[in-house]
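K.L.:
Can you look at this prediction? I've put the sequence above it.
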Amino acid sequence: MAARDYGQYSGVTRALELVGERWAMLIVRDLLVGPRRYGELAAGLPRIPTNILAARLKELQAAGVLRRAPRSRVIVYELTPFGRELEPVVLALGAWGFKAMGQAREEQIITPDSMTIDLRTAFRPQVALDLPPTAYAAHVGVAELLIRVDGSRLDVTRGDGPADLAFAAGPGIHRVIAGELDPDRAIATGVVEVLHGRGDLLGRFADTFHLAA
């Protein structure tokens, strides 16, 4: 368990003792996308000191939040069923934090896993149910994601692939998701660059993925 002890007997207190240490919830966030090797976790959290990453992994494993598992002759870290119960908590935190993001600073980056969770947070399945199946190839900073929406089902994977709309963007894509920037205006001002496919589908993307800031 984490060393922090608040000396209180309550559910919130216990939760913070288990996952409230710095970096812990970001490790959980990335593992919600899928199992990761140690090096992959370190690459996805470039500012985390290696000793802190090792300590957090050990603490989360002791708490039953994650486990080490062999995969194709390598060891990966994956969430346990207990750890996966944190998904709605992480998504709710993301929606809450989205309201206070403000403008991105120059040194801030978007990672594939952070963008994947942002998309899960902003996904509106009730809207997608009324739209045709659509695939988007999104190049957001260093993150290359293939986003497939089919009714209420969302599938986000790393890499490129056949898509109805392929676009490139920076942190400004969050302004589109927040409804602060009209999709047509985003394209006209270069915030979003259409690489191929139908540019008008960015409007469908904005309808499907929306979080009010």
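P.N.:
Here it is on my side, so go on.
K.L.:
For the rest of this, base every contact and every neighbour count on C-alpha atoms.
P.N.:
Will do.
K.L.:
which SSE is the residue minimising distance to the centre of the chain in?
P.N.:
By C-alpha atoms, centre = their mean, the chain has its centre lying nearest to residue 117, at 2.1 Å. Assigned by DSSP states H and E, residue 117 belongs to helix 112-122.
K.L.:
what helix or strand is residue 13 on?
P.N.:
helix 11-19.
K.L.:
Remind me what that helix packs against, helices and strands.
P.N.:
Under the contact criterion of 3 or more C-alpha pairs under 8 Å, 6 or more residues apart in numbering; DSSP states H and E, helix 11-19 touches helix 50-62.
K.L.:
give me that answer again for 7 Å
P.N.:
Helix 11-19 is packed against no helix or strand, with contacts defined by 3 or more C-alpha pairs under 7 Å, 6 or more residues apart in numbering; DSSP states H and E.
K.L.:
what about versus this one:
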Amino acid sequence: MAARDYGQYSGITRALELVGERWAMLIVRDLLVGPRRYGELAASLSRIPSNILASRLKELQAAGVIRRMPRSRVIVYELTEYGRELEPVVLALGAWGYRALDDPRDEQLITPESMTIDLRSAFRASVAAGLPPTAYAARVGGAELLVRVDGSRLDVSSDDGPADLGFTAGAGIRRLILGELPADRAIASGVVEVTHGEVALLDRFASTFRLAA
């Protein structure tokens, strides 16, 4: 491992030595969405230099966090069981950071992987368990996602499929997720545009995906 040595013997310093290097946690984040080819990781993390991506992948493999696997005649990277144990850490870190977001800069993108993890961070399974199954076709920035909620189960994918509610939004959707803007005002102000389905279902979405401001 090329990671820095903090000179301390503790669990958190070892964790930072393994996944604390720049870009490492974003690679883990994207692989939490699903296995990815090298080119898919490079496209999602568009500003990562190719030599850094290659180095991080080698380091994470050496640490037992990810592995290379053949799949349909191509090589993909996926998390090991040990790597998947980072999921609650990534979701908690994402929820913590989401509350500090400002308006995005022009060069900042919303990717399908980043939005998927943001939704998983904000998902309130206990609330969803008491609501009817609902599917949302969400276009947020450059991310087009099918969000299926069935009881306490959440599935977010880039698949096409029927949806009860379709909507488009930009980065301002954070105000809905943070509870700063109720659903009706989000629509009236243009933060969210409903493309099909019952407008009232946006209230259900806002109840299901909520982070305290």
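P.N.:
That came through fine. What you see is a predicted model; the values in this text were computed from it and never measured.
K.L.:
related to what we said a few turns ago, ok and the helix holding residue 13 of structure 1 relative to helix 50-62, angle-wise?
P.N.:
For helix 11-19 of structure 1 against helix 50-62, the angle by axes from the mean of the first three to the mean of the last three C-alpha atoms, to 10 degrees is 130 degrees.
K.L.:
Average separation of helix 11-19 of structure 1 from the aligned part of structure 2, please.
P.N.:
Superposed on structure 2, helix 11-19 of structure 1 shows a mean distance to its aligned partners of 0.4 Å (mean C-alpha distance after the TM-score superposition for structure 1).
K.L.:
Mean deviation, the helix or strand just after that helix versus structure 2?
P.N.:
Downstream of helix 11-19 of structure 1, the next assigned helix or strand under DSSP H and E is helix 24-33. Compared with structure 2 after the fit, helix 24-33 of structure 1 shows a mean deviation of 0.3 Å (mean C-alpha distance after the TM-score superposition for structure 1).
K.L.:
Residues contacting the very next helix or strand once past helix 24-33 of structure 1, please?
P.N.:
Proceeding N to C from helix 24-33 of structure 1, the next assigned helix or strand is helix 38-44, under DSSP H and E. The list of residues contacting helix 38-44 of structure 1 from outside it, by C-alpha atoms under 7 Å, 6 or more residues apart in numbering, reads 48, 76, 111.
K.L.:
Who are the contact partners of the first one?
P.N.:
Right, the one you point to is residue 48 of structure 1. residue 42.
K.L.:
how near is it to residue 31 of structure 1?
P.N.:
Going from residue 48 of structure 1 to residue 31 of structure 1 by C-alpha to C-alpha, to the nearest Å gives 16 Å.
K.L.:
do the same with the last one
P.N.:
Counting by C-alpha to C-alpha, the gap between residue 111 of structure 1 and residue 31 of structure 1 amounts to 13 Å.
K.L.:
For these two, indicate the residue with more neighbours.
P.N.:
residue 31 (21 against 18; other C-alpha atoms under 10 Å).
K.L.:
How about residue 192 of structure 1: what's its closest non-neighbour residue?
P.N.:
residue 169 (4.8 Å; C-alpha to C-alpha, 6 or more residues apart in numbering).
K.L.:
Do I have it right that the one you found meets residue 193?
P.N.:
Yes: with contacts counted by C-alpha atoms under 7 Å, residue 169 of structure 1 reaches residue 193, the gap being 6.4 Å.
K.L.:
ok, these two, which is more surrounded?
P.N.:
Taking other C-alpha under 10 Å, residue 169 of structure 1 and residue 193 do not tie; residue 169 has more neighbours (20 against 17).
K.L.:
what residues are up against that one?
P.N.:
Residues counted as contacts of residue 169 of structure 1 (C-alpha under 7 Å, 6+ apart) are 139-141, 191-193.
K.L.:
give me the element residue 5 of structure 1 is part of.
P.N.:
Judged by DSSP H and E, residue 5 of structure 1 forms part of no helix or strand.
K.L.:
what's the distance between it and residue 24 of structure 1?
P.N.:
In terms of C-alpha to C-alpha, residue 5 of structure 1 sits 16 Å off from residue 24 of structure 1.
K.L.:
So for these two, which residue has more residues nearby?
P.N.:
Per other C-alpha under 10 Å, whichever of residue 5 of structure 1 and residue 24 has more neighbours is residue 24, with 19 against 12.
K.L.:
contacting residues for that one?
P.N.:
residue 56.
K.L.:
From residue 145 of structure 1, how far off is the residue nearest to the centre of structure 1?
P.N.:
Counting by C-alpha to C-alpha, the gap from residue 117 of structure 1 to residue 145 of structure 1 is 12 Å.
K.L.:
Could you do residue 171 of structure 1 as well?
P.N.:
15 Å.
K.L.:
cool, and residue 35 of structure 1?
P.N.:
According to C-alpha to C-alpha, residue 35 of structure 1 stands 17 Å off from residue 145 of structure 1.
K.L.:
State the helix or strand in which residue 149 of structure 2 lies.
P.N.:
Using DSSP H and E, residue 149 of structure 2 falls in strand 143-150.
K.L.:
so how far is the following helix or strand past that strand off the chain centroid?
P.N.:
Next in sequence after strand 143-150 of structure 2, counting helices and strands by DSSP H and E, comes strand 153-157. How far strand 153-157 of structure 2 lies from its chain's middle: 11 Å, per C-alpha atoms, centre = their mean, to the nearest Å.
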